[in-house]
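> Using only what follows, build the 3D model:
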Amino acid sequence: MTGKMIPVSIRIPEKDAAFLAQLDVDGATTLSEKVRALIGEARRRREAGGFASEAVRNLEDIHLAQDRQRRVQEQSLSFHSELVSYLSHWLLETHIACLTQEDWGGDPDEVRGALEQYEASLADQIFVLMDQMLRMGLTTTSRCYNPHVVSGRMEALKELIAIYNKD
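Below you'll find the model as predicted:
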C-alpha cells in the first residue's frame, strides 16, 4: 500500500465482524487488511469510470459458484441436465453482452450505430439459445433431469414454425 496510513476506528456489529473474519479478500488476513482491501475495491470501481469489467467479474463469480454447487449435487446423485448447464452458460454470456457496451459514441450517428450493434449482439444471443433448444427438442427425450422437459414444450413452437413456413 502506498501513501501515508491514517488510523481510523470503527464499530461494527458482531455479525459483520464474524462475516469479515471469514471473508476471503485478495489475500488479506487481518480485519484491517480486509477493510483496506474492500475500500480499495470500492475506490477502483468508482475510479474506473465504467462498471462493466467489475460487474462482469462479479457475475462470473456468482455463476461459477452456483454452477459449482449444482455440479456437486449432480455428481452426488449421478444426475445431469444439459438444459441447465447450457442455460447457465448462456445466461452469463448474455448478461455480459448486456453490460459490456459502454462506448455509445458522441454524435447521433455513432450512437445509432452503437445501438444497432448492441441490438444485433443481443439478437445473436437469443438465436443461439433458440437453436440449442430446437436441437434438444428434435428427439423425444433429452439429457435433462426430466428427459421430456424440452420435447413436452415443443408443440407450441411447432405450431409457430408451421405458421412461419406457410408464408
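
> Please count neighbours and contacts with C-alpha atoms only from this point.
Noted.

> Please report the distance of Phe35 from Asp24.
Not quite, residue 35 is Val, not Phe. Shown here: Val35 relative to Asp24, a distance of 11 Å by CA to CA, to the nearest Å.

> Please say which of those two ends up with more neighbours.
Under the criterion of other CA atoms under 10 Å, the comparison of Val35 against Asp24 puts Val35 first, with 14 against 11.

> Now the helix or strand hosting the more buried one: buried residues?
Using DSSP states H and E, Val35 maps to helix 31-47. Under the neighbour-count criterion of 16 or more other CA atoms under 10 Å, helix 31-47 has Lys34, Ala37, Arg45 buried.

> structure for this one too, so we can compare:
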Amino acid sequence: MVTTSTTMEPLSARIPSDLYLWLAQLQVEGATTNSDKLRVLLGQLKRHHDGALDYVAAHAWARDITSRLRESLVRTEGQTGRHSDVLNAMLDHVTTCLAIVVSNAPTSEQEAARLEDLLVRRGFALSEMLLRQATTTQASAYDPAVVQRHAAATLELAQTIQSPLSKGA
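As a prediction, the model looks like this:
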C-alpha cells in the first residue's frame, strides 16, 4: 500500500449499499479491508489526477483494470485447453497503448512527436502480429478464421503502398 503521508486522517462517508457491496467484493492488490481499499484507490486516483503516473505505474494500472478479463481468459483456457494468441496480443496492445497515453502529457512539439512515434510503432507491431496470423487460414485464436475474415482491406492497402516504395528503392 502506498501513501504519501505518514499521518492518517479519519474519513467518514455514507455510500449507497450497491457501492458498499461492490467495494467489499472488489479485489485490490495490497488491500484487504475496505479502509485499505479506499486508501489504495484514492492514491491511484490522486496520482492519475496529478498526472504523476509514469509508464510503469500506468501499465500496472491498465493491467489492473483489465484483470477481470485476463482472469476470465485464463479460466477459459483451463477449461477448454484452447488459447488465443490473437486475443492475448490485442489485450497486451490495448494495455500498453493505454499506459502510454495515460503516462504522457506532451508540453512541446518534440514530446508530441515522441508520443506519436511510440503509438504508431505499437500500432504497426500489432498489424505485423495480425499479418503473421493471416499467413495461415487458421489463426491461433478462439475463432481461427477471425484474422482472415478481417484482413482483406489491410492486405490490399499494403500491396498498394508497397508499389510506390519499391519503385523509389
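
> where does the TM-score land?
The TM-score (TM-score structural alignment, normalised by the length of structure 1) is 0.74; 157 aligned residues with a CA RMSD of 3.0 Å.

> re earlier: contact partners of the helix holding Val35 of structure 1?
By CA atoms under 8 Å, 6 or more residues apart in numbering, the residues outside helix 31-47 of structure 1 that reach it are Leu20, Ala21, Leu23, Val25, Asp26, Ala28, Phe51, Glu54.

> Please compute how far it lies from its chain's middle.
The offset between the C-alpha centroid of helix 31-47 of structure 1 and the centroid of the whole chain comes to 23 Å, using CA atoms, centre = their mean, to the nearest Å.

> can you check stretch 34-54 of structure 2 too?
Between the centre of stretch 34-54 of structure 2 and the centre of its chain there are 18 Å (CA atoms, centre = their mean).

> Likewise for stretch 96-112 of structure 1?
Distance, centroid of stretch 96-112 of structure 1 to centroid of chain: 20 Å (CA atoms, centre = their mean).

> Quick one: the residues in structure 1 that stretch 142-157 of structure 2 pairs up with.
Taken onto structure 1 by TM-score structural alignment, stretch 142-157 of structure 2 occupies residues 145-160 there.

> Identify the single longest helix in structure 1, thanks.
The single longest helix within structure 1, with elements called by DSSP state H, is helix 108-137.

> Mind listing what's buried along the helix or strand just after that one?
On the C-terminal side of helix 108-137 of structure 1, the closest following helix or strand by DSSP H and E is helix 154-166. Applying a neighbour-count criterion of 16+ other CA under 10 Å, the buried positions in helix 154-166 of structure 1 are Met154.

> which bit of structure 2 covers stretch 66-85 of structure 1?
Following TM-score structural alignment, the aligned partner range for stretch 66-85 of structure 1 in structure 2 is 69-88.

> what about that stretch, how long is it end to end?
Taking CA to CA, the span from the opening residue of stretch 69-88 of structure 2 to its closing residue is 10 Å.

> what's the answer for stretch 135-142 of structure 1, then?
Counting by CA to CA, the length from the leading to the trailing residue of stretch 135-142 of structure 1 is 10 Å.
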